[in-house]
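Participant: Provided below are the primary sequence and the corresponding predicted coordinates.
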Amino acid sequence: MATASVPAGGHGDPTRRDFLMVATGALGAVGVAAVAWPFINNLNPAADTLALASIEVNVKPIEVGQAITVKWRGKPVFIRHRTEKDIKEAEAVPMSELPDPQTDDSRVTDTAKKVRREWLIMIGVCTHLGCVPLGNLPGQDKGPYGGWYCPCHGSAYDTSGRIRKGPAPLNLVIPQYLFLSDSLVRIG
């Protein structure tokens, strides 16, 4: 049997060529990352968008029965200081009558899991085609359920913002919010 001779710098002994291959590969990977980073970083939200990620609203001036609209992420947000009548009406609705069943308590609970029945905070965009329902300003038609009414297609929401009648498939959306104090709420 003939034995094979192992050339110098052979098996198990790194050669200059091996070093150059590894160095070239590493340098290529760094180059690809350096070229790709601006494109990847461009996918991050802009600074003005991040600034709008959350807003703080002073709710102290909102009297019982009154509602305001604030803008958050380019959408209207309805904040209503509900009356005892509004709360009782919302709590009395049987879940079987709701197309998108949600309890009133689940709609007035902040991210700290604290229920504040007197405050209803929701995105004021109809879930049918994105219209802004009426009922948040004095004198506007609140619809047959005393909440909000979208005259474009006839969707009617109750005093908890739940869909009761019309083509809208879902309740008005409740954003994440947190009461920082009794008079200050952070949305987002």
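Facilitator: Thanks, I have it. Values in this document were obtained by computation on a predicted structure and should not be read as measured data.
Participant: CA atoms for contacts and neighbours, from now on please.
Facilitator: Fine.
Participant: so how many other residues sit close to residue 119?
Facilitator: Using other Cα atoms under 10 Å, residue 119 has 21 other residues around it.
Participant: grab the nearest non-local neighbour of it.
Facilitator: Counting by Cα to Cα, 6 or more residues apart in numbering, residue 81 is the residue found nearest to residue 119 once chain neighbours are left out, at 4.9 Å.
Participant: want to compare, so here's the second one:
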Amino acid sequence: MSVNEHADPNRRDFLYIATGAIGAVGAAAFLWPFIDQMNPDAATLALSEIEVDVSQVAEGQSITAKWRGKPVAVRQRTAKEIEEAKATGLSDLKDPVARNANLAGDAPATDVNRAAPGKEAWLVMVQVCTHLGCIPLGESGVYGGWFCPCHGSAYDTAGRIRSGPAPENMAIPPFEFTSDTTVRIG
């Protein structure tokens, strides 16, 4: 009779399982710092929502706020700018989708779907060119909206791409007016 014939198979199975469990716990403890470092830091989380005072923004003026490291244009458009944007048909746009985080993903890029609900004079938009991430100049270009001098993308007064290499309209972030003079972005 050999020694292997008297070995207890239940004890051997327990040792295999216990060793595997300790190895898995050890691997998880070793990997956790690497996984945890991928979470955003406190400074980023603090900027996930900002409030902007727009009481000093007159008709035809804009201000730029920084949200999540990106410039956000908050503009009070003139009646002429609103009428020009409303008169533009969807067939005239390169991108027919609103790109508004407050609406369904397939909402059409009408002026109403790009402006603030109930406050059509206000436009809150991430001011980053959708071509290569440049910062377009405001109140510029053929359409009187934004113009990216780097590659020639021209946006209208509602931030919709009209000409140039940019493929999409500038994004509308999640926002809401908490009062007549304060907009919360994020």
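Facilitator: Cool, the structure landed. Remember, predicted model here, so these are calculated numbers, not experimental data.
Participant: can you calculate the TM-score here?
Facilitator: Once superposed, the chains reach a TM-score of 0.81 (TM-score structural alignment, normalised by the length of structure 2), with 170 aligned residues with a Cα RMSD of 2.2 Å.
Participant: look up how far residue 76 of structure 1 lies from residue 169 of structure 1.
Facilitator: 19 Å (Cα to Cα, to the nearest Å).
Participant: scratch that, residue 24 of structure 1
Facilitator: If you measure residue 24 of structure 1 against residue 76 of structure 1 using Cα to Cα, the figure is 55 Å.
Participant: repeat that for residue 151 of structure 1.
Facilitator: 17 Å.
Participant: corresponding residue for the residue nearest to residue 119 of structure 1 in structure 2?
Facilitator: The equivalent of residue 81 of structure 1 in structure 2 is residue 76 (alignment by TM-score structural alignment).
Participant: its match: how many residues sit nearby?
Facilitator: Neighbour tally, residue 76 of structure 2, other Cα under 10 Å: 23.
Participant: show me what residue 46 of structure 2 aligns to in structure 1.
Facilitator: Checking TM-score structural alignment: residue 46 of structure 2 goes with residue 51.
Participant: what's the distance between that match and residue 67 of structure 1?
Facilitator: 25 Å.
Participant: more crowded one of those two?
Facilitator: Taking other Cα under 10 Å, residue 51 of structure 1 and residue 67 do not tie; residue 67 has more neighbours (20 against 11).
Participant: with adjacent residues omitted, what lies nearest to that one?
Facilitator: residue 80 (4.1 Å).
Participant: so where is the top helix by length along structure 1 in structure 2?
Facilitator: Longest helix in structure 1, counting residues (DSSP state H): helix 16-41. Residues 11-36 of structure 2 are where helix 16-41 of structure 1 lands when matched by TM-score structural alignment.
Participant: what's the average distance of that stretch to structure 1?
Facilitator: Taking mean Cα distance after the TM-score superposition for structure 1, the mean distance separating stretch 11-36 of structure 2 from the aligned residues in structure 1 is 1.9 Å.
Participant: against which helices or strands is the helix or strand harbouring residue 74 of structure 2 packed?
Facilitator: For residue 74 of structure 2, the host element (DSSP states H and E) is strand 70-76. Strand 70-76 of structure 2 makes packing contacts with strand 62-67, strand 122-126 when contacts are defined by 3 or more Cα pairs under 8 Å, 6 or more residues apart in numbering; DSSP states H and E.
Participant: equivalent range in structure 1 for the last one?
Facilitator: Looking back up the chat, that one is strand 122-126 of structure 2. Counting by TM-score structural alignment, strand 122-126 of structure 2 sits on residues 119-123 of structure 1.
Participant: now find how far off-centre that stretch is within its chain.
Facilitator: 13 Å (Cα atoms, centre = their mean, to the nearest Å).
Participant: residues contacting it, please?
Facilitator: With Cα atoms under 8 Å, 6 or more residues apart in numbering as the test, stretch 119-123 of structure 1 has contacts from 75-82, 107-108, 160-161, 172-175.
Participant: what's the average distance of that stretch to structure 2?
Facilitator: Averaged over the aligned pairs, stretch 119-123 of structure 1 sits 0.8 Å from structure 2 after superposition, using mean Cα distance after the TM-score superposition for structure 1.
Participant: quick one: residue 157 of structure 1 and residue 145 touch, right?
Facilitator: Yes - in this structure residue 157 of structure 1 lies within contact range of residue 145 using Cα atoms under 8 Å: 6.4 Å.
Participant: so these two - more neighbours on which side?
Facilitator: The neighbour comparison of residue 157 of structure 1 against residue 145 (other Cα under 10 Å) goes to residue 157, with 28 against 20.
Participant: so what's the aligned residue in structure 2 for that one up against?
Facilitator: Alignment note (TM-score structural alignment): residue 157 of structure 1 maps to residue 155 of structure 2. Residues in contact with residue 155 of structure 2, defined by Cα under 8 Å, 6+ apart, are 141, 143, 144, 145, 146, 147, 161, 162, 163, 169.
Participant: mind listing what the first one touches?
Facilitator: With contacts taken as Cα under 8 Å, 6+ apart, residue 141 of structure 2 has the following neighbours: 147, 154, 155.
Participant: tabulate the residues you listed in a markdown table, adding columns for distance to residue 89 of structure 2 and secondary structure.
Facilitator: Below are those laid out as a markdown table (distance: Cα to Cα, whole Å; DSSP: H, G, I helix; E, B strand; the rest coil):
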| residue | distance to residue 89 of structure 2 | secondary structure |
| --- | --- | --- |
| 147 | 20 | strand |
| 154 | 16 | strand |
| 155 | 14 | strand |
